[in-house]
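K.L.:
here is my input, please return the structure:
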Amino acid sequence: MFTDEEIERYKRHLVLKEIGGDGQQRLKRARVLIVGAGGLGSPLLVYLAAAGVGTIGLVDDDTVSLDNLQRQIAHDTGAVGEPKTISAARLVHRLNPHVNVEPHQTRLDIDNALELIESYDLVADASDNFTTRYLLNDACYFAKVPLVFAALGPFDGQLTTFRAFETGSDGDPNPNYRCLFPEPPPAGTVAPCSETGILGAVAGVMGTLQAVEVLKELTGTGESLVGRLLLYDALATRFSTMQYAWDPENPLNGKAPKYTDLSHLRS
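P.N.:
As a prediction, this is how the structure comes out:
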């Protein structure tokens, strides 16, 4: 049940026929794990908290630095030097006291990934490195937890949803991240944000779109991005969508899977 204050807070959702009381209750019961409390994770966190997602887990082992503040809007100048999970949790508590925040001040790795993920209903990948992306992809598959993925470039972004543990309408398994990108790029070929730069507002666009997809998945509203990759080009002010499909040769959920746990990711 909702309190009178919650009804007032969420009334713009409650009058939406696609959300309504049932959808808002689903959000209140939901547990979402956000991996990365930076450029993507900041707007994602704000909109999920505002929407009334009941429990939000935050995984990040970094601290706030001054050069983060150009795009990482969950943090402010006073938080410089503070763990990002603590800074972000404070923002959530100010925005919506009905939301429970579970900060995980740690780096996601193969030893803790499954244990963390299995206690949530959905994972949002707001990370900034390929190691974490492949780990989340594989761990969410084994844990049977939906994964909403986003990534940023200097003036562009990508967004899709993975439910690779389920079967599509064609009878084939749904695709996973390895169907899109079979292997990570060679070390040193993709420069980090600290070298290439990024237009801060692009992170806001993509993190907000990621929040939309998370809310759709939680409430069962609209058309999922499973099998579709949304591409955003800020310089051309253009959105495009490409279809992608299950690769029967992929080692995770292909016809002859090579991976049965996360041990292949151990370096």
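
K.L.:
from here on, just use CA atoms for contacts and neighbour counts.
P.N.:
OK.

K.L.:
kindly list the longest helix within this structure.
P.N.:
helix 200-219 (DSSP state H).

K.L.:
in that helix, what's buried?
P.N.:
Residues of helix 200-219 classed as buried by neighbour count (16 or more other Cα atoms under 10 Å): 200-211, 213-219.

K.L.:
do the same with stretch 101-116
P.N.:
By neighbour count on 16+ other Cα under 10 Å, the buried set for stretch 101-116 is 101-105, 108, 110, 113-114, 116.

K.L.:
sort out for me which of those residues are in strands.
P.N.:
With strands identified by DSSP state E, the entries of the buried residues of stretch 101-116 that belong to them are 101-104.

K.L.:
how many neighbours does the nearest residue to residue 143 once chain neighbours are set aside have?
P.N.:
For residue 143, the nearest residue in space outside its immediate sequence neighbours is residue 118; the separation is 5.8 Å by Cα to Cα, 6 or more residues apart in numbering. A count of nearby residues for residue 118, using other Cα atoms under 10 Å, gives 17.

K.L.:
ok but residue 148 is inside a strand, no?
P.N.:
Yes - counting by DSSP: H, G, I helix; E, B strand; the rest coil, residue 148 is part of a strand.

K.L.:
just give me the neighbour total for it.
P.N.:
Using other Cα under 10 Å, residue 148 has 24 neighbouring residues.

K.L.:
list the contacts of it.
P.N.:
Each residue near residue 148 by Cα atoms under 8 Å, 6 or more residues apart in numbering is listed here: 122-125, 159-162, 210, 213-214.

K.L.:
surely residue 124 is in a strand?
P.N.:
Yes - with three-state DSSP as the criterion, residue 124 is assigned to a strand.

K.L.:
surely it meets residue 149?
P.N.:
Yes - under the criterion of Cα atoms under 8 Å, residue 124 lies in contact with residue 149, with a separation of 6.0 Å.

K.L.:
for those two, list the residues in contact with both.
P.N.:
Common contact partners of residue 124 and residue 149 (Cα under 8 Å, 6+ apart): residue 210.

K.L.:
look at these two and report which has more neighbours.
P.N.:
Neighbours per residue (other Cα under 10 Å) separate residue 124 from residue 149, with residue 124 holding more: 27 against 24.

K.L.:
tell me the contacts of that one?
P.N.:
Residue 124 makes contact with 32-35, 147-149, 210, 214 under the criterion Cα under 8 Å, 6+ apart.

K.L.:
let me know the closest of the residues you listed to residue 248.
P.N.:
In terms of Cα to Cα, no member of these lies closer to residue 248 than residue 147, at 20.1 Å.

K.L.:
also this sequence, please, to line up against the first:
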Amino acid sequence: MTELNDQALLRYSRHILLPEIDIEGQTRLLNARALIVGAGGLGSPVALYLASAGVGTLTVVDDDVVELTNLQRQIAHDSASLGHGKAESAARRMRAMNPDIRVVPLAERLEGARLAELVAAHDLVLDCSDNFATRHAVNRAAVVARVPLVSGAAVRFSGQLAVFDPRVETSPCYHCLFPEEGEATDGPCATFGVLSPLVGVIGSLQAVEAVKLLAGIGPSLGRLTLYDALSGDIRQMRVPRDPGCPVCGERR
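P.N.:
This is a model prediction of the structure:
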């Protein structure tokens, strides 16, 4: 296990001052591995905050390239990144913020066995994608590997956040909340538009829950947080586990 040196003790001193984290929790972060699926609007604040928080190994996966329309909200990238891969662009920013962590950029679209392999190799997965199919694929892989999943979504003025932990008997999974065969649909920001700071709010909340999980602080399980940026309302709903869920029901 990697220990905190003097420089790390200074860098993370504001975390260490928190009794809920302290040196033990910060050491856990330093030895943790997190997988970030998507380096766009949600993935940008997630990547930057987890890098600055000292999560030891961060794998960022995105097969897209930076376009001018992205710069309205995807704060990990800038004008010099135009035309470059999002995963590598985000990795450059992360390394500049914290050269003491390991950042692994992957310019690929995760699916099938490769997705399952990567999820199983990490302690936590953060779904920062922008489509329903990817969210369900990531959820299935997380359930099989028994890896916690922090899920976020944002479109127009509406954002949502949920934490799922298949290691916990009572925790639902993403499919319990949004069945694939149901009527729930979504679409990318290119279709519907999105308020730029909204993805920062939801991505930052994802980072909060990730740090809590990796540092050994109890996560906010079994709740869906809904944020309406237009009205300013924040609502939370209890989400029970579906014992008949075809994804997580059989693995309990």
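
K.L.:
TM-score them against each other, please.
P.N.:
These two chains, once laid on top of each other, score a TM-score of 0.95 by TM-score structural alignment, normalised by the length of the second structure; 250 aligned residues with a Cα RMSD of 1.7 Å.

K.L.:
re earlier: what's near enough to touch the counterpart of the residue nearest to residue 143 of the first structure in the second structure?
P.N.:
Using TM-score structural alignment, the partner of residue 118 of the first structure in the second structure is residue 120. Residue 120 of the second structure makes contact with 141-142, 145-147 under the criterion Cα under 8 Å, 6+ apart.

K.L.:
quick check: residue 132 of the first structure touching residue 107?
P.N.:
No - counting by Cα under 8 Å, residue 132 of the first structure stays clear of residue 107, with 9.2 Å between them.

K.L.:
tell me where the first structure has strands.
P.N.:
Chain-ordered strands for the first structure, with DSSP E as the definition, fall at 31-35, 55-59, 100-104, 122-125, 147-152, 156-162, 228-233, 238-243.

K.L.:
nearest to residue 89 of the first structure, out of those strands?
P.N.:
Smallest distance to residue 89 of the first structure across those (Cα to Cα): 6.0 Å, for strand 100-104.

K.L.:
other SSEs contacting the closest one?
P.N.:
With contacts defined as 3 or more Cα pairs under 8 Å, 6 or more residues apart in numbering; DSSP states H and E, the secondary structure elements packing on strand 100-104 of the first structure are strand 55-59, helix 84-95.

K.L.:
circling back to that earlier point, dump the contacts of residue 148 of the first structure to JSON lines, plus distance to residue 251 of the first structure.
P.N.:
As requested, these are arranged in JSON lines below (distance: Cα to Cα, whole Å):
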{"residue": "122", "distance to residue 251 of the first structure": "23"}
{"residue": "123", "distance to residue 251 of the first structure": "21"}
{"residue": "124", "distance to residue 251 of the first structure": "22"}
{"residue": "125", "distance to residue 251 of the first structure": "21"}
{"residue": "159", "distance to residue 251 of the first structure": "22"}
{"residue": "160", "distance to residue 251 of the first structure": "20"}
{"residue": "161", "distance to residue 251 of the first structure": "19"}
{"residue": "162", "distance to residue 251 of the first structure": "16"}
{"residue": "210", "distance to residue 251 of the first structure": "27"}
{"residue": "213", "distance to residue 251 of the first structure": "27"}
{"residue": "214", "distance to residue 251 of the first structure": "26"}
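
K.L.:
which two from those end up farthest apart in space?
P.N.:
122 and 159 (15.4 Å).

K.L.:
count the residues that sit near residue 131 of the second structure.
P.N.:
Number of residues near residue 131 of the second structure (other Cα under 10 Å) recorded here: 14.

K.L.:
quick check: it vs residue 188 of the second structure, distance?
P.N.:
7 Å (Cα to Cα, to the nearest Å).

K.L.:
now residue 172 of the second structure
P.N.:
If you measure residue 172 of the second structure against residue 188 of the second structure using Cα to Cα, the figure is 25 Å.

K.L.:
tell me which of these two has more neighbours.
P.N.:
residue 172 (26 against 15).

K.L.:
now which residue in the first structure aligns to residue 158 of the second structure?
P.N.:
The pairwise alignment with the first structure assigns residue 158 of the second structure to residue 156, based on TM-score structural alignment.

K.L.:
and its match, what does it touch?
P.N.:
Applying Cα under 8 Å, 6+ apart to residue 156 of the first structure gives the contacts 202, 231-235.

K.L.:
cool, residue 24 of the second structure as well?
P.N.:
Residues in contact with residue 24 of the second structure (Cα under 8 Å, 6+ apart) are residue 215.

K.L.:
which residue lines up with it in the first structure?
P.N.:
Aligned against the first structure by TM-score structural alignment, residue 24 of the second structure finds its counterpart in residue 22.

K.L.:
cool, residue 88 of the second structure as well?
P.N.:
The alignment partner of residue 88 of the second structure in the first structure, by TM-score structural alignment, is residue 86.

K.L.:
would you mind measuring from that match to residue 93 of the first structure?
P.N.:
Per Cα to Cα, residue 86 of the first structure is found 11 Å from residue 93 of the first structure.

K.L.:
more neighbours: which of those two?
P.N.:
When neighbours are counted by other Cα under 10 Å, residue 86 of the first structure and residue 93 differ, and residue 86 comes out ahead with 22 against 14.

K.L.:
find the nearest non-adjacent residue to the counterpart of residue 192 of the second structure in the first structure, please.
P.N.:
Under the alignment by TM-score structural alignment, residue 192 of the second structure pairs with residue 196 in the first structure. Nearest in space to residue 196 of the first structure, with sequence neighbours left out and distances taken as Cα to Cα, 6+ apart, is residue 154 at 6.7 Å.

K.L.:
how about that neighbour, what does it touch?
P.N.:
193, 196-199, 202.

K.L.:
ok, now residue 227 of the first structure?
P.N.:
Neighbour list for residue 227 of the first structure: 160-162, 174-175, 243-245 [criterion: Cα under 8 Å, 6+ apart].
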